[in-house]
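K.L.:
All I have is the shape, not the residue letters:
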């Protein structure tokens, strides 16, 4: 073999070796793919996804599938270049920069914990929205989640306290409590009436100046609902807020006579507020693929996701626009009875 041929052979081998080594180098991307689906009027692990106690329920049929997105990668388990390249070639998945999922100052564990909290809040909001749609009254209180170490509330307000009033004025939501504190000048005292255990007590806390010169005491609060009956939602390891709409529909279907789906296989997504407003979500393309794979023929789509969804909707999946819980129920009624309008997604 000539020296020239040997040189070319060695150079080719070196390029191949470097290419193989490079393919397995970690890259700062995350692969998003269709995740598992769950029927909110069905069962998971032989337990109802939605279990209602203390109120009459009714038979259901068909399915109301919540859809999810699975991901590979992240700060603790980076994907390699080869995995990213395969993702870029697969039309059913998305490859996105790592920071779009994990902020630079957040760990994977922190993101998972936040998703768990968001799922819990979503379930409460979904229940509240369903009860509002049915005009079933319920109570809401402001609960203390934690206090900030070193701030005046630390050691005075306790986790689990329910705030009844501030300075003698009833407070029904988190915003009202925060506004009542902000009405003070830093250094002034504010009095909270709280329920702690079985007792109602007054707790006086001195205020201090916080970020943006706002008056604070250093307390983290969360709306807590007191529903007239128990609604228990079981979805295993699923996290995040995007199943809110489907939870609300599942609760409504169980609490009302007749079958909301008409026996159809329906999937959907969207956050939900207690007032029944449906919000946009991420990963719509992957969620539609998951819906189609689960057998769904109809996909309830948040209005703000419609334009994006239309670009990659799978064949055989009908997109129905969902602006509110009420409009989603009306759309399902129209689909079931063939009477009335069914709002469709339109390009923005």
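P.N.:
On my side now, so go ahead. Quick caveat, the model's predicted, so the values are computed rather than measured. Numbers count the residues shown, from 1 in each chain.

K.L.:
When you work out contacts or count neighbours from here on, use the C-alpha atoms and nothing else.
P.N.:
Will do.

K.L.:
Tell me who's in contact with the residue nearest the centre of the chain.
P.N.:
The centre of the chain sits closest to residue 241, judged by Cα atoms, centre = their mean, with a distance of 1.0 Å. By Cα atoms under 8 Å, 6 or more residues apart in numbering, the residues touching residue 241 are 115, 118, 119, 121, 122, 270, 271.

K.L.:
Put this next to the first one:
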């Protein structure tokens, strides 16, 4: 009886410890989904300014992964290992050492915003719009405040054409700081001009670079600043804005690019079907792998997806999923995704994983 009593006590102790003592693991689960052609709280996820947005009946759904707080209990971790809809992974794979959860969320949010820009660039390139120097933001106390704005394509400075970043940097280096210059731009397809008094490059702060790091370093030595952040990307006669809060990471890029094409490209990509997917995207349209593919497939199944777009490098993991799954289409590029959607509309089987 004494031995039995000790055993019971030990079980209780281990049970309490298992429920209370944290282990260095986190749980990943299927996260919320968002139809990029739809709305959140009454506001469109993708807004188009400068042209009429195409009406569509289908859905292009981006999938996400939900992550628990750091430090599961031992019991929670064990339960997760036996649950097909939970992935238990080392904490450091989600929350890198030396970075707080808040810092990690902020980094993931920045990655999402970068994916938005890449998605827009890839979609506009697919539509054939020319690459130009486009304003993506203004520095603090920018001399161009109220004169230039995000989305403007800078055509010339002081009468000298600026077709690319390298030329723009050369033009600005040749202009003394404090010079009044005329900046010609195109805004939503319409030409315009602005008079800007440049700032000396010697006044450059971390927030006031024009162009990339190399260009910023060159401007520290000589020339002028417009006080704008610019990128080379396709310039369209309309503006696209994407609003999805509380989503981080770059894996929405592919579906965002398809959403833009559906709304401004003139082709009904979904044919009224519900299509889900995932994958990073580069401005050149290349689709990259992501994490949590099997969990995202569960989310796609739950929303009734008739096709799930899988990055080519995730296909092996997708095929190993233990649970039922929607039909999978292997995509390595944006063109592959468009071909898969065309096959779906035509009743053909898209190229599978």
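P.N.:
Yep, it's here. A quick note: this is a predicted structure, and the numbers were derived from the prediction, not measured.

K.L.:
TM between them?
P.N.:
TM-score of the superposed chains, computed with TM-score structural alignment, normalised by the length of structure 1, equals 0.76; 308 aligned residues with a Cα RMSD of 3.8 Å.

K.L.:
got a list of contacts for stretch 196-204 of structure 1?
P.N.:
Stretch 196-204 of structure 1 is contacted from outside by 156, 157, 160, 161, 162, 189, 190, 191, 192, 193, 194, 195, using Cα under 8 Å, 6+ apart.

K.L.:
can you rerun that using 7 Å?
P.N.:
Stretch 196-204 of structure 1 is contacted from outside by 156, 161, 162, 189, 190, 191, 192, 193, 194, 195, using Cα atoms under 7 Å, 6 or more residues apart in numbering.

K.L.:
Out of those, which is nearest to residue 302 of structure 1?
P.N.:
For the contacts of stretch 196-204 of structure 1, the residue nearest residue 302 of structure 1 by Cα to Cα is residue 162; the value is 33.9 Å.

K.L.:
among the contacts of stretch 196-204 of structure 1, which are in strands?
P.N.:
Applying DSSP state E to those, the entries found in strands are 162, 189, 190, 191, 192, 193, 194, 195.

K.L.:
would you turn the residues you listed into TSV with neighbour count and distance to residue 254 of structure 1?
P.N.:
Listed next are these as TSV, based on neighbours: other Cα atoms under 10 Å; distance: Cα to Cα, whole Å:
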residue	neighbour count	distance to residue 254 of structure 1
162	24	31
189	16	48
190	19	45
191	16	43
192	24	39
193	21	38
194	23	35
195	16	33
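
K.L.:
which one of those sits closest to residue 88 of structure 1?
P.N.:
Closest approach to residue 88 of structure 1 among those (Cα to Cα): residue 162, at 49.7 Å.

K.L.:
quick one: the helices in structure 1?
P.N.:
3-23, 81-89, 108-133, 174-182, 244-255, 284-293, 306-310, 325-337 (DSSP state H).

K.L.:
corresponding residue for the residue nearest to the centre of structure 1 in structure 2?
P.N.:
Correspondence of residue 241 of structure 1 to structure 2, assessed by TM-score structural alignment: residue 250.

K.L.:
quick one: that match and residue 352 of structure 2, what's the gap?
P.N.:
The gap separating residue 250 of structure 2 from residue 352 of structure 2 is 23 Å, by Cα to Cα, to the nearest Å.

K.L.:
residues contacting the alignment partner in structure 1 of residue 241 of structure 2?
P.N.:
Alignment note (TM-score structural alignment): residue 241 of structure 2 maps to residue 232 of structure 1. Contact analysis of residue 232 of structure 1 by Cα under 7 Å, 6+ apart lists 50, 51, 52.

K.L.:
ok, these vs residue 109 of structure 1, which is closest?
P.N.:
Residue 109 of structure 1 has its nearest neighbour among the contacts of residue 232 of structure 1 in residue 50, at 27.0 Å by Cα to Cα.

K.L.:
can I assume that closest one is in contact with residue 233?
P.N.:
Yes. Between residue 50 of structure 1 and residue 233 there is a contact at 4.6 Å, judged by Cα atoms under 7 Å.

K.L.:
circling back: redo the helices of structure 1 as CSV? Include distance to residue 67 of structure 1.
P.N.:
Putting those into CSV (distance: least, Cα to Cα, whole Å) gives the following:
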stretch, distance to residue 67 of structure 1
helix 3-23, 32
helix 81-89, 20
helix 108-133, 13
helix 174-182, 30
helix 244-255, 9
helix 284-293, 6
helix 306-310, 14
helix 325-337, 16
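
K.L.:
out of those, deepest packed?
P.N.:
When the helices of structure 1 are scored by mean count of other Cα atoms under 10 Å, the highest mean neighbour count falls to helix 244-255 (a mean of 27).

K.L.:
ok now that helix, how far from the chain's centre?
P.N.:
Offset of helix 244-255 of structure 1 from its chain centre (Cα atoms, centre = their mean, to the nearest Å): 15 Å.

K.L.:
Check how far it sits from its aligned residues in structure 2, on average.
P.N.:
Averaged over the aligned pairs, helix 244-255 of structure 1 sits 0.7 Å from structure 2 after superposition, using mean Cα distance after the TM-score superposition for structure 1.

K.L.:
ok, residues contacting that helix?
P.N.:
Residues outside helix 244-255 of structure 1 that contact it (Cα under 7 Å, 6+ apart): 40-41, 50, 56-60, 64-66, 122-123, 126-127, 129-130, 259-260, 268-272, 278, 325.

K.L.:
What does residue 33 of structure 2 correspond to in structure 1?
P.N.:
In structure 1, the residue paired with residue 33 of structure 2 is residue 37, using TM-score structural alignment.

K.L.:
and that match, how far is that from residue 137 of structure 1?
P.N.:
Relative to residue 137 of structure 1, and taking Cα to Cα, residue 37 of structure 1 is found at 31 Å.

K.L.:
so what's residue 169 of structure 2 up against?
P.N.:
Residue 169 of structure 2 makes contact with residue 215, according to Cα under 7 Å, 6+ apart.

K.L.:
separation between it and residue 215 of structure 2?
P.N.:
Residue 169 of structure 2 sits 6 Å away from residue 215 of structure 2, going by Cα to Cα.
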